[in-house]
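S.K.: For reference, the sequence and a predicted model appear below.
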Amino acid sequence: MVAFLDEGGMVDFTIEYELTPDEVGRALHRGLKLQLRAVRLAVPTILAVSGITCLLVDAIGLGVGMLAGAVLFPFVLAWSARRLAKRQLTYLCVPTTLRFTDDGYEYRTDQSATTMRWPLFGRVVSTPEFWLLFVGKQCSAFLPRRAFTSEQQAELDGFFAARQKAGAL
């Protein structure tokens, strides 16, 4: 792991890490939870209200089905997130090199290389374990905090906060 500030005081980190399957699952779950907040609340509420309405008008079978759907929806959503995470493991749980600069970051593995510029991201959500990067309302990337030293984490928290405050993210 190499970290440094260049002479101009600009951020420039190059780190190496490998994600675990559990980390990928937690990051995707957290990102989807934020991304689908309205859906997670609206769908069970609509199903429950519709189910109660059906019960009140003696459509018992339909009402019970909708109430069951309201109860099961969060579990189905969580199952879907785990399934999505499993499909991504082959690509994400590999040795990775990340170069982080003031302009963006470059993500490199033996299988791929991706460069992302900061203006693409509308917001960054900081959690105790990850930075979740959003394009619009979609969580499109995450950076594991454990890959950075505590000093780098503090610097990146400040970097993201300053960019969001200035409207640059």
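M.R.: In hand now; what should we look at? Numbering: from 1, shown residues only.

S.K.: Every contact and neighbour count from this point should use C-alpha atoms.
M.R.: Will do.

S.K.: Excluding chain neighbours, give the residue nearest to Ala113 in space.
M.R.: Take Ala113 and drop its neighbours on the chain: the residue closest to it by C-alpha to C-alpha, 6 or more residues apart in numbering is Tyr107, 5.7 Å away.

S.K.: Okay, one more to line up with it:
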Amino acid sequence: MSKELQNSQYEQLIKRHIKLLSFQSAINDSIAEGYLDDSLKVQDDNGDYPIVTALGEEPLSLLVKRCRAIGGNANIFVLTDKGTRYITAQTDGSGSSEEEVLDLSDSGQWSNGNAEISFFVDWLLRQEKPVKLPGRLPCSLDMYNSDVKLKDDVDEDNLVSIL
């Protein structure tokens, strides 16, 4: 891989990271000011409201991984080109019977989890039933250019955790 392509890949990751941090800060400020008090629906056993933020252009596998990292239950804010979208994730099914849930939890049926989060959120908001996802989706580290791969020694879990 050429040095220019590698630098471009890292530059894209850094820009995305900065954009995500800015969005997280805006959500934190809104929560601190009380603007989202009535919106937050998911609460954990300690009475806290777990928050996950994501960018619409990120792969769905990152969103699933972030939710799993905090136990699966989350109030999720996604920055899309249509504005901020809000969805929830709950591991307990929130009282829904199996008949009321669209079950997509078999990870073997997913060829990858690289669909953009915004695409998934738009689809999800059109569903009449809750959707059950697997705890992990297959992912490619290269989220921008199929010709550019990160170095072989980059550990996916470490890379994703710092994003």
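M.R.: In hand now; what should we look at? All of these numbers come straight from a predicted model, not from anything done at the bench.

S.K.: What would you report as the TM-score here?
M.R.: Once superposed, chain against chain, the TM-score is 0.30 (TM-score structural alignment, normalised by the length of structure 2); 77 aligned residues with a C-alpha RMSD of 4.7 Å.

S.K.: can you tell me how far the residue nearest to Ala113 of structure 1 sits from Val39 of structure 1?
M.R.: Distance, Tyr107 of structure 1 to Val39 of structure 1, using C-alpha to C-alpha, to the nearest Å: 31 Å.

S.K.: Look at the two and report which has more neighbours.
M.R.: Tyr107 (17 against 12; other C-alpha atoms under 10 Å).

S.K.: Counting by contacts, list what the longest helix seen in structure 2 packs against.
M.R.: Secondary structure of structure 2 per DSSP state H: the longest helix is helix 3-32. Applying 3 or more C-alpha pairs under 8 Å, 6 or more residues apart in numbering; DSSP states H and E, one finds that helix 3-32 of structure 2 makes contact with strand 51-55.

S.K.: Following the chain onward from the strand it packs on, which element is next?
M.R.: Next in sequence after strand 51-55 of structure 2, counting helices and strands by DSSP states H and E, comes helix 60-69.

S.K.: Give me the angle between the helix or strand following that following helix and strand 51-55.
M.R.: Where DSSP H and E defines the elements, the next helix or strand beyond helix 60-69 of structure 2 is strand 74-80. Between strand 74-80 of structure 2 and strand 51-55, the angle comes out at 20 degrees (axes from the mean of the first three to the mean of the last three C-alpha atoms, to 10 degrees).

S.K.: Would you state the helices of structure 1 in chain order?
M.R.: Counting by DSSP H, structure 1 has helices at residues 21-35, 37-56, 60-92, 150-165.

S.K.: Just say which of the ones you listed is most tucked in.
M.R.: The highest average neighbour count among these, using mean count of other C-alpha atoms under 10 Å, belongs to helix 21-35 at a mean of 19.

S.K.: tell me how far it is from the chain's mean position?
M.R.: Here the centre of helix 21-35 of structure 1 is set off from its chain's centre by 6 Å, with C-alpha atoms, centre = their mean, to the nearest Å.

S.K.: In terms of secondary structure, what does that helix contact?
M.R.: helix 60-92, strand 130-135, strand 138-144.

S.K.: Let's see that with 10 Å instead.
M.R.: For helix 21-35 of structure 1, the packing partners by 3 or more C-alpha pairs under 10 Å, 6 or more residues apart in numbering; DSSP states H and E come out as helix 37-56, helix 60-92, strand 130-135, strand 138-144.

S.K.: His29 of structure 1 is nearest to which of these?
M.R.: His29 of structure 1 lies closest to helix 60-92 among those, at 6.0 Å (C-alpha to C-alpha).

S.K.: what helices or strands is the closest one leaning on?
M.R.: helix 21-35, helix 37-56.

S.K.: so the first one versus helix 37-56, what angle?
M.R.: Think helix 21-35 of structure 1. 70 degrees.

S.K.: what residues does helix 21-35 of structure 1 touch?
M.R.: 36-37, 39-40, 77-86, 88-90, 92-93, 125, 127, 129-134, 136-144 (C-alpha atoms under 10 Å, 6 or more residues apart in numbering).

S.K.: Kindly recompute the last result at 8 Å.
M.R.: Here helix 21-35 of structure 1 makes contact (C-alpha atoms under 8 Å, 6 or more residues apart in numbering) with 40, 78, 81-82, 85-86, 89, 92-93, 130, 132, 137-139, 142.

S.K.: now, the most widely separated pair of those?
M.R.: Applying C-alpha to C-alpha across the contacts of helix 21-35 of structure 1, the maximum distance is between Arg40 and Cys93, 28.0 Å.
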